[in-house]
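Peer 1: 3D model of this:
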Amino acid sequence: MDQKRSQTKSIPQNEKLNPTVYIIFISLLLDLLAFTMILPLLPSLLEHYRLNDTTGLYKWLLSQIQYFQELVGAPEQYSSVLFGGFLGSMFSFLQFIASPILGGISDVIGRKIVMVFCLVGIASSYVLWALSNNLTIFIFARFIGGLSKANVSLSMAIISDVSSVKTRSVGMALVGIAFSLGFIIGPLIGAIFAVWAKSKTGEWFVVPAIFAFCLSFFDLIFFIYFFKETLPQEKRAKSVWKSLHNAKALIDLRDLFQFRAITDAKSSDITQLRKLGTVYFIYLFIYSGLEFTLTFLTHHTFKYNSMQQGWMFFGIGIIMAVIQGSYVRKIPPHKIKSTAIIGLWLIVPSFVCVGLASWSWTLYLGLILFAVSTALVVPCMMTMASLYGTAHQKGTVMGIFRSLGALARALGPIFASIAFWGLGSTVTYLTGAIGLLWPVLLLQK
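Peer 2: Predicted structure coming up:
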């Protein structure tokens, strides 16, 4: 309750944050807790399928990953990390496909029915996980989960529906806080299950899978009961067929970066969206790749074990949550762009420090700058994106941005891994830092 009062104080007295924003915050938090708890379990899950998979899929995928590992020169002990990276890239690529399409459909038939569809799909993926006695079923479960993850872009579209220019940044900051808390608490829950799993045999993963399903099922019931439709009939796009017909413009890379699915906006707005989309993609492409290789670097240079890396990401999450909860939500509309630029500038020295780190204090300085930058950039850029497009195309706009981010997260780790093991950590991080000058200079223009 105190947090809600403090949220309201950051908004002018004649502007109150719509209660729907808090419903979305709770829904996202429940979803992210279930989603992130699997991360610490992946090594144990992959070991389980290595020993018990009877379909031959594990051996085939491992042979492909080992070929990539030998190609880039990665040590053998990182096979499981690369395997996890493959699953993550697949998940992100499916988001890339699903987010803009479902966002466009929600512009026509409303947010609630599409969001419920996504939440049902997410819950179903955890049921399949609980039943996954072989790797084929487990990957199919992740496939269903990836296609259903349009709920994040839909959440941002809903916040755009119910927010004014002055309150939108607060809503986007709450989305950032949900992500920060989810990536702090969820992996801790998963770590507890990982420790418990070491003493178990057989299909031990059923218990954490059921726990994740319970979280997602509660999220589904909570959303159905409390959420009221935010896109009234008179503001919706008129044709479902037209939205489906625009699928090519939502998936084809040339059309996607040109925002051709946005048909009812001024030409100047389309130009700004294209620039902002390019900035967002380049930033997340480099950022996600270097973030993925951070575990390689800390183990290779500082001999961090999994627990130390867990505490490292826990600290990053805490800093992000504090900044987003205390500062980002209070940013006035006219300072959103300048704050995003500051965040983009901070990520450059962050990766320079990490790339050159040979002492712990240099690494810690880089990680602190990394956390501060991350807390600022994405919420501010999503707030900027939400200003464009008519009411019946907000879902499409946010879906395209979510899709661009998912594509960047699918490709970034692949290229960064090749660079890390082929060129070395210092060259990779310094090149990445220089590359990140491009989006910040482009946004400043």
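Peer 1: Could you use CA atoms for every contact and neighbour count after this?
Peer 2: Noted.
Peer 1: for the helix or strand that contains Thr431, which positions count as buried?
Peer 2: Thr431 belongs to helix 425-435 when assigned by DSSP states H and E. Counting neighbours by 16 or more other C-alpha atoms under 10 Å, one finds that the buried residues in helix 425-435 are 425-433.
Peer 1: again with stretch 237-248
Peer 2: Within stretch 237-248, the residues scored as buried using 16+ other C-alpha under 10 Å are 237, 243, 246-247.
Peer 1: of these, closest to Thr390?
Peer 2: Minimum separation from Thr390 among the buried residues of stretch 237-248 (C-alpha to C-alpha) is found for Ala237, which lies at 9.8 Å.
Peer 1: Which of the three states applies to the closest one?
Peer 2: Three-state assignment for Ala237 (DSSP: H, G, I helix; E, B strand; the rest coil): coil.
Peer 1: I'd say it and Lys394 touch.
Peer 2: No. Ala237 sits out of contact with Lys394 when judged by C-alpha atoms under 8 Å, with a separation of 10.3 Å.
Peer 1: Give me the common contacts of these two.
Peer 2: With contacts defined as C-alpha atoms under 8 Å, 6 or more residues apart in numbering, the residues adjacent to both Ala237 and Lys394 are Asp107.
Peer 1: how about this one, so we can line them up?
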Amino acid sequence: MRPAVSFILITVMLDSMGIGLIVPVMPDLIQEIQGSDLGTAALWGGILSTTFAVMQFLFGPVIGGLSDRFGRRPVLLISLVVMALDYLVMAVAGSIALLMLGRIVGGITAATQSTANAYMADISRPEDRAANFGLVGAAFGLGFVLGPLLGGLLAEFGTRAPFYAAAALAALNAVFGYVVLRETVTDDIRRPFRWKRANPLGSFRQLGRLPGLGPLLIVFFLYQLAFMVYPAVWAYFGKERFGWEPATIGLSLALFGIMLAIVQGGLIRWVLRLLGERGTVVYGHLIDVAAFLAIAFVTSGTIALILTPIAALAAVITPALQGIMSKAVGPDAQGELQGALTSVTALAMILSPMMMTSAFAAFTDTNAAVYMPGAPFVLSAGLIVVGLVVFVAYPPRKTAPVEG
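Peer 2: Got it, this is the predicted structure:
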């Protein structure tokens, strides 16, 4: 594998790890800073997580647009340096305000996944993009597994240790990227940076004008909204339905993350060859509907653990959709497209937890007319069905590049 591709995959993995790395210590850290009880710490933890997602939503198109103008290399390297400094600030933070500032800056720098995907689009042939986007997804899944695991181990050295580790990893990767990363944005595809397009609404509006791309953005959003059911309610669902302890919940999430990496890093290439990009999207939706409904109604914890990695087989949807959409825009708009997709994902991260936890609370309340801890997964299955209907009803068409 080329060193530059390795750098891109490590960058995405660090984006994913950086979130999970600090999760194990956040309750204790917030209590340490605030001197509050666990309930208040959880409330502040939710606020910090939402702030992080909001920043990704707002700045995904900005970072993507900047990379279309100034190049992928400077945007990625500067973001990594700022990310390292941000973790150092959070490591010494003595107030909730400073932690909030850290999550604001962290959300902005983590939006570089759009630039990483744009780089992969730059160096890939159109027919290879979906598979290579799968490598990016695999790196994210690997970080999803390693982050909490490493964070839990480092927590033995204190609540600040994971932040120092995250800072060191980001700094080392910046040095690696400085050595191996070449620029892919040439003067032929470079375009001016415009604020009216470097915001989520402007970016969605511009891209939505391309025939067939608007419905694909809707499908992508619905899938992300449904997928977020796992981080939103899985821990609560496992405890309520099966009486799982934290260790079992962690194991189930690790199984899911490992299978996610296997599917997006390798299996997707076989599925794409067999079904094509469009058929892969349909297959992924059908698997997801079956998996969500099975999880919703299963009563055995053992069967649920078996279903967890099987559910990850649907993870081919994201890279296949990215591949289809990437072909619909010109080489000068890859950063803008990936920035818009980052914002769509972040918007789902903002909205889905509220939807899923509300459904869980409503159907597990002592006064609920129907007791159904799996209700959020039924809701997710419904969202996937709607997405599949939209995808089938509005087949993607070859489009002209976005105008500058």
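Peer 1: Put together TSV for the buried residues of stretch 237-248 of the first structure, with distance to Ala340 of the first structure on each row.
Peer 2: Rendered in TSV, the data for these read as follows (distance: C-alpha to C-alpha, whole Å):
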residue	distance to Ala340 of the first structure
Ala237	31
Ser243	31
Asn246	31
Ala247	30
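Peer 1: Can you list which of these are found in helices?
Peer 2: The members of these that map onto helices under DSSP state H are 243, 247.
Peer 1: ok, of the buried residues of stretch 237-248 of the first structure, which one's closest to Val377 of the first structure?
Peer 2: Using C-alpha to C-alpha, Ala247 comes nearest to Val377 of the first structure of those, at 28.5 Å.
Peer 1: Quick check: that closest one vs Val152 of the first structure, distance?
Peer 2: Separation of Ala247 of the first structure from Val152 of the first structure (C-alpha to C-alpha, to the nearest Å): 19 Å.
Peer 1: likewise Phe140 of the first structure?
Peer 2: Look at Phe140 of the first structure and Val152 of the first structure: by C-alpha to C-alpha, they are 21 Å apart.
Peer 1: Look at those two and report which has more neighbours.
Peer 2: Remark: of Phe140 of the first structure and Val152, Val152 carries more neighbours, 24 against 15, as counted by other C-alpha atoms under 10 Å.
Peer 1: Report the contact partners of the aligned partner of that one in the second structure.
Peer 2: For Val152 of the first structure, the aligned position in the second structure is occupied by Gln113, per TM-score structural alignment. Gln113 of the second structure makes contact with 11-12, 15, 338, 342 under the criterion C-alpha under 8 Å, 6+ apart.
Peer 1: Point me to the residue sitting closest to the centre of the second structure.
Peer 2: Most central residue of the second structure, judged by C-alpha distance to the mean C-alpha position with C-alpha atoms, centre = their mean, is Thr345 at 6.3 Å.
Peer 1: From Lys445 of the first structure, how far off is the alignment partner in the first structure of that residue?
Peer 2: Superposed on the first structure with TM-score structural alignment, Thr345 of the second structure falls opposite Gly405. As for Gly405 of the first structure, its distance to Lys445 of the first structure is 22 Å (criterion: C-alpha to C-alpha).
Peer 1: What is the neighbour count of Trp421 of the first structure?
Peer 2: For Trp421 of the first structure, the neighbour count with other C-alpha under 10 Å is 19.
Peer 1: Would you confirm that Leu29 of the second structure contacts Gly158?
Peer 2: No. With contact taken as C-alpha under 8 Å, Leu29 of the second structure and Gly158 are classed as non-touching, separated by 9.2 Å.
Peer 1: and those two? which has more neighbours close in?
Peer 2: Applying other C-alpha under 10 Å to Leu29 of the second structure and Gly158 shows that Leu29 carries more neighbours, namely 22 against 12.
Peer 1: mind checking how far whichever residue in the first structure pairs up with Ala291 of the second structure is from Gly104 of the first structure?
Peer 2: With TM-score structural alignment as the criterion, the equivalent of Ala291 of the second structure in the first structure is Ser350. Relative to Gly104 of the first structure, Ser350 of the first structure is positioned 37 Å away (criterion: C-alpha to C-alpha).
Peer 1: Please identify which of these two sits among more neighbours.
Peer 2: Neighbours were counted for Ser350 of the first structure and for Gly104 using other C-alpha under 10 Å; Gly104 has more, 32 against 24.
Peer 1: Which helix or strand contains the equivalent of the more buried one over in the second structure?
Peer 2: For Gly104 of the first structure, the equivalent position in the second structure is taken to be Gly65, counting by TM-score structural alignment. Taking DSSP H and E as the criterion, Gly65 of the second structure maps to helix 38-70.
Peer 1: Repeat that for Leu135 of the second structure.
Peer 2: For Leu135 of the second structure, the enclosing helix or strand under DSSP H and E is helix 129-154.
Peer 1: In the first structure, what stretch matches that helix?
Peer 2: On the first structure, the counterpart of helix 129-154 of the second structure by TM-score structural alignment is residues 168-193.
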